[in-house]
Every structure is written in structure tokens, then in C-alpha cells.
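Any chance you could fold what I've pasted below:
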Amino acid sequence: MTTTPVPETSGTPSGPRSVLRDPAFLRLWTAATASGLATWALPFVLGLAVLDRALTPAGLGLALAARTAGFLAAVPVGGVLADRHPRRVVVLWAGLAAALATPLIAAGLGRSALLMCGAAAVVGAGQGACRPAFQALTAEVVDASRRQRANAAMTLAVRITTLVAPGLTALLAMVFDTRTLLLVTGLLWLPAALLPPAPPAGDSPAGPAAPAGPRTSFLTEFADGVREARRHPWFMAGLAALTAVIATGYSATGVALPLVSRDRYGTEAVLAGATTAYVAGALAGALIIARLRPRAQGWAALAGLACYGFAPLSLLLPVHPLVVAGAYLIAGLGIELFNVPWFTATQREVDPGLLARVSSLDFLLSYGLAPVGLVLIAPAMDLFGWPAVLGACALVCFLAPAAAALAPGARGFSRRPDTAAVTPRR
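Model prediction:
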């Protein structure tokens, strides 16, 4: 089935507040925020368990690896289920699974590594199944004219939780023990599961869903999503660029930034400053892109993605710490100037009946290859030296989006040549 994409227009009230005043979207936004808090808090709580000697560093690594494995295994399955069944039902069961499994992590902490890792895998599976369903729910709940602002509000929630979760966890740790904190993260999954609204009566704002047909295997249905993604050359090129940037630039800076902060500058303040600057830049980027409508949205978004190259480049050169922080600020700004138009274009261009599967392919490759990058970067630095690796990663970050910009439809993230500039500036 092929649908006609609906371009964004200016027929509804503008501004992020108008989106958050929509009760249905507010419920969805609150649910996504709660799931984000639970997702980001869990590693910090387990880290506190290591400090309390309730968990060994090896046990922490196993638990986080199990959670990642569960996430990656559930993303494609969740995408298929979210296209087969009502998306809010998929979020409900995925959220409840994560909520019920979290206390088992607490029960296994320091007692049974098998129970703890198995429960962590279920929590990760809940997270993975939620991601494509939330993405598709946004397209169902929000009309096309406000979707870019809705995606900006969703990504703002992600960045705010990135800032809030570690500090809030540290504050709560002064009052509660680790097992209680784990139970709190489990409770956060309840609003994530229960709050998402049903789509409007009749056709959703995303357009009519694909008609029900004979039930086929998961693999066949996921392959249908891959074929839909391949129908959009700009999507495949952009996904390749995003995956390259995350697997190289993001992974390299994740490994190199602590080392450079310690060995070159002799203080952890550079690590903290750069990390904070990145999140601040991402917050600013989300606020800007909520209103900004470049005439060539795809090219502008890919230029934002290329800005991540400044992060490894700043670690390569002996510059003032403020330059490192500034580079990370630009990287954070650029990543959101890419993310929001990317999500919005995917929701606009992809067949609504295949949207969750295409979104799951996005998350599977872009996030799934990040751990691979982290594993390979450290040996590469030992073999070739960190300056050579950082230089190569910076080059990939600059060149991959530039190459993606040459793909058909990349100018406006659309197969239609007239979609590059359909949205008026506001």
C-alpha cells in the first residue's frame, strides 16, 4: 500500500505550548517522559549498587549488557507488533513487562546474577518495544501541521531526563537504599504504560492504516518494513549517515573524552563541562527547530548531523577547555537540528501501516551499532593511537552526512521534489 504524504501547513496554532495543551499529546508526552526517566535512571542506580558493594563491576557490565540485548531483540518485534495491533496496547504491555521485571532486578541484586540479568533483559525488551510504538503514536495523535513541534517536545523530554535522572537519583540515594530506588524506576513504567491515549476516532492524523490481511511471519512483516524504507532513498542514506556518526564519533568521544580530560587537562571538570554543554546544546537545538523551517530541511538537518564531527576534532587538538565545551555545545545543537526533522519526515513520508517497522529499523541500526563502536574504538586506539582514531572519526562525521545529501530526495527528506520547501516560515 502506498499513501500520499501530507505536508505540514500553517492551519493550526503555532508554538510548543499549543501542542502541550492538547490533552491527548500531553498524555503521550508524559508517558514518554516517564519511560525516559526509568531508562536513564536504571544504569545510575546499578552504578550506586557498585559503590555500595552490593554489585560487582563485572555484575554491572553483565546487567547492562543483558538490558541492551533485550532492547535490540525487542525493537524489530515491537515494530511489527505496533503495526499489527493498536500502538497504545503495545506500549501498555511493554511498559507493564518492564514495571514487573524491575523488582526482580532488585531481588537478584547481590544474590542471583542469573535472575538479575534475566530481569534486566526483560526491562530492556520493554524499552525496545516502546520506542517504535511511541514514534508511530505521535503520528497518530498529532496532525501533520503540528508534528514537528510535537517531535521537538518529545526530544526535549529526552534531554531533560538526561539532565534530571542522574541528579534526582543521587538525591534519592541519600534517603533510600539501592533496592528501593530500583522499585521506584519500576513504578515509573506504570504511567508510561497506562497514559498513552487512543488515536482519534476514524482515520488517524497520519492517514489510513494498512488494511488487515493474512497473518504472515514476523520476519516477513519486518522485511515489508525494510522494503518500505528502501522506497525512500533519502531515508536509507540518512540512516547510513546517522549510524556512521553514532558508531564512530559518538563512540570515540565516549571513550576518549574521559581520557583526554584526565591526561591532558588533569581534571574531570572538562568531562563534566563537555557533557553538560552537549545536553545544553541539544536543548537549545530542540527549542530552535520547534519553530525553524529551513527551505531545504533535509540538507539543513544533515548539516546539523555533521556538526558532531567538531566533538572528536576538539579532543584531537590541544585547545582551551572552553573550546572543547563549545564543540560539544555545537554537536548537541546539531544533533537535534537533525533528529526532529528526521522523525517528522519519517512520519510524513512512510506508509502509516508500516511506520513502526521503519522506525524500528532506524533504532535498530543507529542505536544497535553504538555498542559495537564502543567495543572496537578502544582496541583501535591502542593499535593506531587515539589521535589517528579521533581524526578518522571526525572525518567520518563530516563526510557521511555530506554523502547522504547527494541521495535522491535528501534536500527535503522526501521522494517528492516539491516537498523540500512546502512549509512556510513562522
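
CA only for contacts and neighbour counts going forward, please
Noted.

Residue 99 is in what secondary structure piece?
helix 87-108 (DSSP states H and E).

quick one: whatever helix or strand comes next after that helix to helix 87-108, angle?
If you walk from helix 87-108 toward the C-terminus, the next helix or strand you reach (DSSP H and E) is helix 113-141. Using axes from the mean of the first three to the mean of the last three CA atoms, to 10 degrees, the inter-axis angle of helix 113-141 relative to helix 87-108 is 160 degrees.

here's the other one to compare against:
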Amino acid sequence: MTSPADVGLRRARRPEWAGRNYTLLTAAAVVTNLGSQGALIAAAFAVLESGGDAGDVGLVAAARTVPLVLFLLVGGALADRLPRHRVMVAANSLNCLSQGAFAALVLTGEPALWQMMLLAGLGGTGHAFFSPASEGMLMSSVSGDQAGRAFALYRMAMHGAGIGGAALGGALIAVLGAGWVLAIDSVAFLIAGALRAFLDVGHIPAREAGGGMLADLRDGWREFTGRPWLWAVVTQFAVVNAVVTAAEAVYGPLVARDELGGPGPWGLALAAFGAGTVGGALVMMRWRPRRLLLAGSLSVFPLALPSAGLAVPLPVWALAAVMFLTGVSIEIFGVSWMTALHQEIPEEKLSRISAYDWLGSIGMVPLAAALAGPAESAFGRTSALWGCSALIVLLTAAVLTVPDVRRLTRRTEKVTAAPVASASAEGAVGRPG
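Take a look at the predicted model:
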């Protein structure tokens, strides 16, 4: 028999806003991030160990990214049409099978490049359907004025698992080999899918019959374009994410090799960024800025610092400090952004808006990575890095000219059926919470 003291103890351990769905989602995210971060490293080593070169590694990475971009909008529309947890479980099942097949190929022989590209593409397809459903499910599982704290804790758990997964994956590759790390990732998807199968969607209103997938996508597009703060920030990050990727994934290792003493210092800087994301989530567990997007957008300016630091280049300790600050800043933006979406977007459209958000965030990343080399040849590495910093500063300053970005204000209760017009300057965005 449960005593009142036992009930009180459980409540003390788990805050009121951390309900059953939220707890399951967070636990599943930790499991998948532990496996997936190591698997990304393992996939690259699997390509190299099979006789491939850096170009082949890029082809496998592109094979994962292309279907992710192609199917995101379909995934978002499907997740708003079907029970989201079923879409998530189906996507996890596809990832489990594709990673299991990848592991089997690596463990039993030398996999062909086309096989690895095909399996990476299946993984990207699963991600395309999973991500909008996951974000919509998370936002519908949190309510009240503690949503920001819930999102901060969720992101902190994910980032912490990702840091640990990358470190553990690297160690296990050295001891067991890339194939076993891919197999572990397959099992992680299996466990996460099982956890997500227990999510309760009874609180989500039944979806009304619509006019089909294209009608759903058009409806989501109208929701997206009808909110200036939404499309302005997504457009900003389409470029910001692209130039950050070019600076940190392409130029960073080159600067480390030529100026900083090799991969070790760059690894330290990336680890400092990871620590900063955890620190930023801790900040957002306590800080609840009233003007959500103003605080979030101001925190984007520090993202220009790593490119500038690499252009100088800064000594290792200073670069690590810059990367730590950048990690803190991006979490302040991330939590503020999720809170704004949770507050302003109707529940039944969350996954479609999430899909447009994801598409904007990653759509230009492959192009930027491909153009980084030609840009270095044309302008020089230092000028290209300064150009990355300048683009981030200019775009962030431009976003701050959008009135809704400056005025969107935190409310204590989520609006679940606000019309698109409520995002205008005269609408709910400008009202105090």
C-alpha cells in the first residue's frame, strides 16, 4: 500500500511538469543519442576501413542527408495526420533495421559503397519522419508556464547523452570495431522505439478529416508564412547553420592542422562547445525571459565568434572559451525558440511547422559544405571565415528589425487554437504574459 509519504517523495523527485509522456520521451532521447553519436563516427570509420577515402565518407553522409531533406515535409504532414507516437515507433523500427543491416555488412565482410549509401539513406528517411513527429509529441506533452524549463532539461539530457555517446563510441570503435558500435546503435533504436510505444496520446484531440496530404502541406505553409517571426528566424538559420557548418566542419579541422597543432586542440574546442550546451540548458532551467525571441535572437550574435576565432586564429584556450560561450548561447536560443513554438502554434499543426523549421535549418548545409572549398580557393581561408562571421551578424541584426521578433512575449498558458493573425504586431504576440 502506498503511503502519503511515498506519494510526496515521488512528487519531490519528479516535478509536476515532468509527466509520464515527457519522462518517456526524455529517456528514449537519451538512449538514441548515446547510440547515434557513436554510430556517426563508426559509419565514417567503416567506409575508410573498407578501402574508401574522404570523398566516399562524404558520399555516405550525403546519402543520409538527401532523403532527410526530401521527406521532411511529408513526415511533418503525416505526423499531424496520424498518432505521432506510431510514426515515431515506425521510424525507430526503420532505423533499427537499417543500422542492424549496416552492422552485419561491416562485421561479415567488406561492404560495398552503394550498400552503405543505401542503408545511410534509409536511416535519413527514418529521421525525416521521426523528427517532426518527435518535436510535435514533446510540445504536446508539456503545458503551463514551466514549458521552458521542461525543454531545457530535455535538451540538456540530449546533449549530455550526445557528448557521452561520442566519447564512448570512439573508445568502443578502438576496442571492438565499427561494426559492433553500429550494432549497439541498432539496439538503442529498438529500446527507444519500445519506450515510445508506451506514450499516451489520449490527451490529443482527434484529427479532423482533411483534404489529403497536399491540402495538409498547403495549410502548414499558410501557417508558416502567416507568422513573420517564424519565417524570418527560419530563413535566418538556413544561412546561419550553413555557414557555421562550413566554418566548423570544413575550415576548423584545417586551421587546427595548420595553426593549432593537430586534431587534439580542435577536439578540445568541440568538447568545450558540448559543455557549453549543457551549461546553457542549466541557465534556461532558471531563467525565463519575458520577450522570448528577443532574448533568443540576441544570443545568436555569439555564433559569429568561432569563425572569427579561427580566422585570427586564437590560441587553443581562447578558442575553447569562445566555443563554450557559443554552446551556452545556442541553448538560450534553442529553448526560447521551442517555447515560442509551443506557445504560438496550434497543437494540430506542430509537426508540420516543425518540418518547415527542420527543412530551413538543414536545407542549405550540404551546399555550404560543398562550396567551402571553392570559397577558400577564391578568397582565402581567412577571408572566408571572416565572411561567415559577417553573415551571422548581418542576418541576426536583420531579424531583429522584424517587430514580432522583438515583441513576442511569454504567456503563462499555451494558446492551442490561435489564428494565424494572432502572430501580427497587433495580435497576441505583443501582449504581456
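
so how far is the helix holding residue 99 of structure 1 from its chain's centroid?
19 Å (CA atoms, centre = their mean, to the nearest Å).

Check the mean deviation of it from structure 2.
Compared with structure 2 after the fit, helix 87-108 of structure 1 shows a mean deviation of 1.3 Å (mean CA distance after the TM-score superposition for structure 1).

what sits up against that helix?
35, 78, 81-82, 114-117, 119-120, 122-127, 129-130, 133-134, 136-137, 179-180, 182-183, 185-190, 192-194, 196-198 (CA atoms under 8 Å, 6 or more residues apart in numbering).

Equivalent analysis for stretch 127-139 of structure 1, please.
With CA under 8 Å, 6+ apart, stretch 127-139 of structure 1 has contacts from 25, 28, 32, 35, 39, 70-79, 82, 87-88, 90-91, 94-95, 98, 147, 150-151, 199, 204-206, 343, 347, 352, 355-357, 359-360, 363.

ok, back up a step: select only the buried ones of the contacts of helix 87-108 of structure 1 in ChimeraX?
Selecting only the buried entries of the contacts of helix 87-108 of structure 1 in ChimeraX, with 16 or more other CA atoms under 10 Å as the criterion:
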select :35,78,81,82,115,116,117,119,120,122,123,124,125,126,127,129,130,133,134,136,137,179,180,182,183,185,186,187,188,189,190,192,193,194,196,197,198
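
corresponding residues in structure 1 for stretch 326-335 of structure 2?
When structure 1 is aligned by TM-score structural alignment, the counterpart of stretch 326-335 of structure 2 is residues 331-340.

And stretch 111-125 of structure 2, by the same measure?
Taking TM-score structural alignment, stretch 111-125 of structure 2 hits residues 111-125 over in structure 1.

ditto for stretch 93-101 of structure 2
Under the criterion TM-score structural alignment, stretch 93-101 of structure 2 matches residues 96-104.

go on, stretch 284-304 of structure 2?
Against structure 1, stretch 284-304 of structure 2 falls on residues 289-309 (TM-score structural alignment).

Could you do stretch 364-380 of structure 2 as well?
Using TM-score structural alignment, stretch 364-380 of structure 2 pairs with 369-385 in structure 1.

Now that stretch: buried residues?
369, 370, 373, 374, 377, 378, 381.

So which of these are in helices?
If you go by DSSP state H, the buried residues of stretch 369-385 of structure 1 have 370, 373, 374, 377, 378, 381 in helices.

just checking, the third one touches residue 256?
No: using CA atoms under 8 Å, residue 374 of structure 1 is not in contact with residue 256; the gap is 10.5 Å.

Next one: residue 418 of structure 1 relative to residue 296 of structure 1, how far apart?
11 Å (CA to CA, to the nearest Å).

of those two, who's got more company?
Counted by other CA atoms under 10 Å, residue 418 of structure 1 and residue 296 do not tie: residue 296 has more neighbours, with 16 against 11.

show me what contacts that one?
Contacts of residue 296 of structure 1 by CA under 8 Å, 6+ apart are 411, 412, 420, 421.

Same check for those residues, but in structure 2.
Counting by both residues aligned by TM-score structural alignment, their matches' CA atoms under 8 Å, those that remain in contact in structure 2 are 411, 412.

Closest one of the contacts of residue 296 of structure 1 to residue 172 of structure 1?
residue 412 (45.6 Å; CA to CA).

Pretty sure that closest one sits in a strand.
No: going by DSSP: H, G, I helix; E, B strand; the rest coil, the assignment for residue 412 of structure 1 is coil, not a strand.
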